[in-house]
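Enquirer: The amino acid sequence is not available; the structure is as follows:
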């Protein structure tokens, strides 16, 4: 499957969440969804952190995109070359995160105020690689939030030959709102993103923000080229079980709970021999019990019990056993 096809459904980059253990888990729920790394700053890569920050399960995680944060074109070009060494399918520039920490580094959503600079960054990244270079942004920031402002920004991206856009359908307030509030307080404006798709023509445009399930995803796909889910997919990863059939039209049976249990148990055993802690791996599976009988005990096992030194990978089998028993009793 091409990267352009995979963009039809993606799991958003989320700091402290979409790490390599999370992506390994999500990949076994959907063969086709595009997965994203956490945001990695170009500065951290240039300082020598590439081996740790960019390494991933190469034989499993594709299609996978790496998200970069930065605003120095030369630095981003160098970081892009490093990403290429690891074989990512797409390199994405973060122009959407509103956190104070990100703003202090002059990247993220604050860059929407500097479209010429973002375009320069995109050109530098594209000159450094044959891998698709994309941008994730908001529909506006602060008082710079008119439709004309958004189109001005996007026209700069078009001039820079960006390969695709991911648009969070909320503006961001750079002062006065926390990152959490910026995901909830500014109103969603999906129609503006739909109109933007008409403006950009053939350029692939994916919509993000407030999408809760596959029914909503399919409704958006009537207007745009792809959907991106973040917290909904993380907190209820079971919805990823339906992505291949409902979004990509692949009727291959999804992985069973029993097989998923075996896969994750084997994975945890291998990763723990490399220094990973059990709780680092199983924390991403908490939402698999979402709405199911026994979910409370399931979560308890994967939180309270997973940090106990005497517990090993058999904990995963015990937790999954609760879900399997609940399914059989239904």
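Expert: Done, it's in. The structure displayed is predicted, hence computed values, not measured ones.
Enquirer: hey, let's count contacts and neighbours off CA atoms from now on
Expert: Fine.
Enquirer: Report the secondary structure state of residue 92.
Expert: At residue 92 the chain is in strand, as set by DSSP: H, G, I helix; E, B strand; the rest coil.
Enquirer: Around it, how many other residues sit close by?
Expert: Residues near residue 92, counting by other C-alpha atoms under 10 Å, number 27.
Enquirer: who are the neighbours in contact with it?
Expert: By C-alpha atoms under 8 Å, 6 or more residues apart in numbering, the contact list for residue 92 reads 65, 66, 67, 68, 133, 134, 135, 136.
Enquirer: Looking at these, which is nearest residue 123?
Expert: residue 133 (9.1 Å; C-alpha to C-alpha).
Enquirer: Structure two is appended below for comparative analysis:
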């Protein structure tokens, strides 16, 4: 009996055949590597919930950057942990704040590396929220003034890209106006446009020492159940001047990444967040998953979903594994 059916396996017959027809690829240029810069000296402390990720002080920054360059990473995302915190997060916009100092150092000694400055207040405020607090309410418009000051100070220090992550209404419009007024008309904004109030941020809050001291962030970060809300947030940010759109977290929100890619003509960035990283690390350490295969499958899945760039703590390992496969 002659059956009529398609033979799709013809294009899977060998490693070279599979490579020939592969639709999505990972490259070193796709990755943005987060760094946690700790104010102080002689600090290189591994984050207990994120094996392989360290808080480092400025005296360890040069060696870290040499390693980053050697791996072929082209961009870093800076988070700062200051020595002192206050109600208004003053160290976020201080001329000699830890992110500003790290930015100056990197641009002086590694000028080709793109420095992306996370623009938020939570690591710098004593209450751990991303804006100005009155009672237990996070004030939107009053927070914008401080976020603009932070963005301008980061640009003055040499940041190549400003990445506001605070989720205050109007934050892109305010920061764009502030940067333009200060003469930084060519500095792009990488907006955390679609940032969900996620349970996957736990390890990051240990790394950045920025956990809220009361309540939660559900009044300004998005409800994980919502999809259409992502369109509203992204549309506003693009209209206000965003040059990139970030979706955060990554793995549970690949549908949102595809929505953003299909509807907005700007680069789409996915943040492969700390909880996603920690889960794979824990499973690999217990022998439950093959770390290399799992990480590369996850990252290429993010590209397939529509991400142009991936912020990931796996960047160094992923690049090394990709080179091994060449």
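Expert: On my side now, so go ahead. These figures come from a predicted structure and were not determined experimentally.
Enquirer: what's the TM-score here?
Expert: The TM-score (TM-score structural alignment, normalised by the length of structure 2) is 0.52; 204 aligned residues with a C-alpha RMSD of 3.5 Å.
Enquirer: rewinding a little: shared with structure 2, which of the contacts of residue 92 of structure 1?
Expert: Contacts from the contacts of residue 92 of structure 1 that recur in structure 2, judged by both residues aligned by TM-score structural alignment, their matches' C-alpha atoms under 8 Å, are 65, 66, 67, 68, 133, 134, 135, 136.
Enquirer: Mind putting the contacts of residue 92 of structure 1 into a markdown table with secondary structure, distance to residue 7 of structure 1 and neighbour count?
Expert: Output for the contacts of residue 92 of structure 1, formatted as a markdown table (DSSP: H, G, I helix; E, B strand; the rest coil; distance: C-alpha to C-alpha, whole Å; neighbours: other C-alpha atoms under 10 Å):
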| residue | secondary structure | distance to residue 7 of structure 1 | neighbour count |
| --- | --- | --- | --- |
| 65 | strand | 10 | 27 |
| 66 | strand | 13 | 24 |
| 67 | strand | 14 | 25 |
| 68 | strand | 18 | 26 |
| 133 | strand | 13 | 25 |
| 134 | strand | 11 | 24 |
| 135 | strand | 13 | 24 |
| 136 | strand | 13 | 24 |
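Enquirer: In JSON lines, list those residues along with distance to residue 36 of structure 1.
Expert: JSON lines is the format used below for the contacts of residue 92 of structure 1 (distance: C-alpha to C-alpha, whole Å):
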{"residue": "65", "distance to residue 36 of structure 1": "5"}
{"residue": "66", "distance to residue 36 of structure 1": "6"}
{"residue": "67", "distance to residue 36 of structure 1": "7"}
{"residue": "68", "distance to residue 36 of structure 1": "11"}
{"residue": "133", "distance to residue 36 of structure 1": "13"}
{"residue": "134", "distance to residue 36 of structure 1": "12"}
{"residue": "135", "distance to residue 36 of structure 1": "13"}
{"residue": "136", "distance to residue 36 of structure 1": "12"}
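Enquirer: ok, longest helix in structure 2?
Expert: What stands out as the longest helix in structure 2, according to DSSP state H, is helix 140-157.
Enquirer: Aligned against structure 2, show me the partner of residue 239 of structure 1.
Expert: Using TM-score structural alignment as the criterion, residue 239 of structure 1 maps onto residue 318 of structure 2.
Enquirer: My guess is that match contacts residue 294. True?
Expert: No - using C-alpha atoms under 8 Å, residue 318 of structure 2 is not in contact with residue 294; the gap is 10.5 Å.
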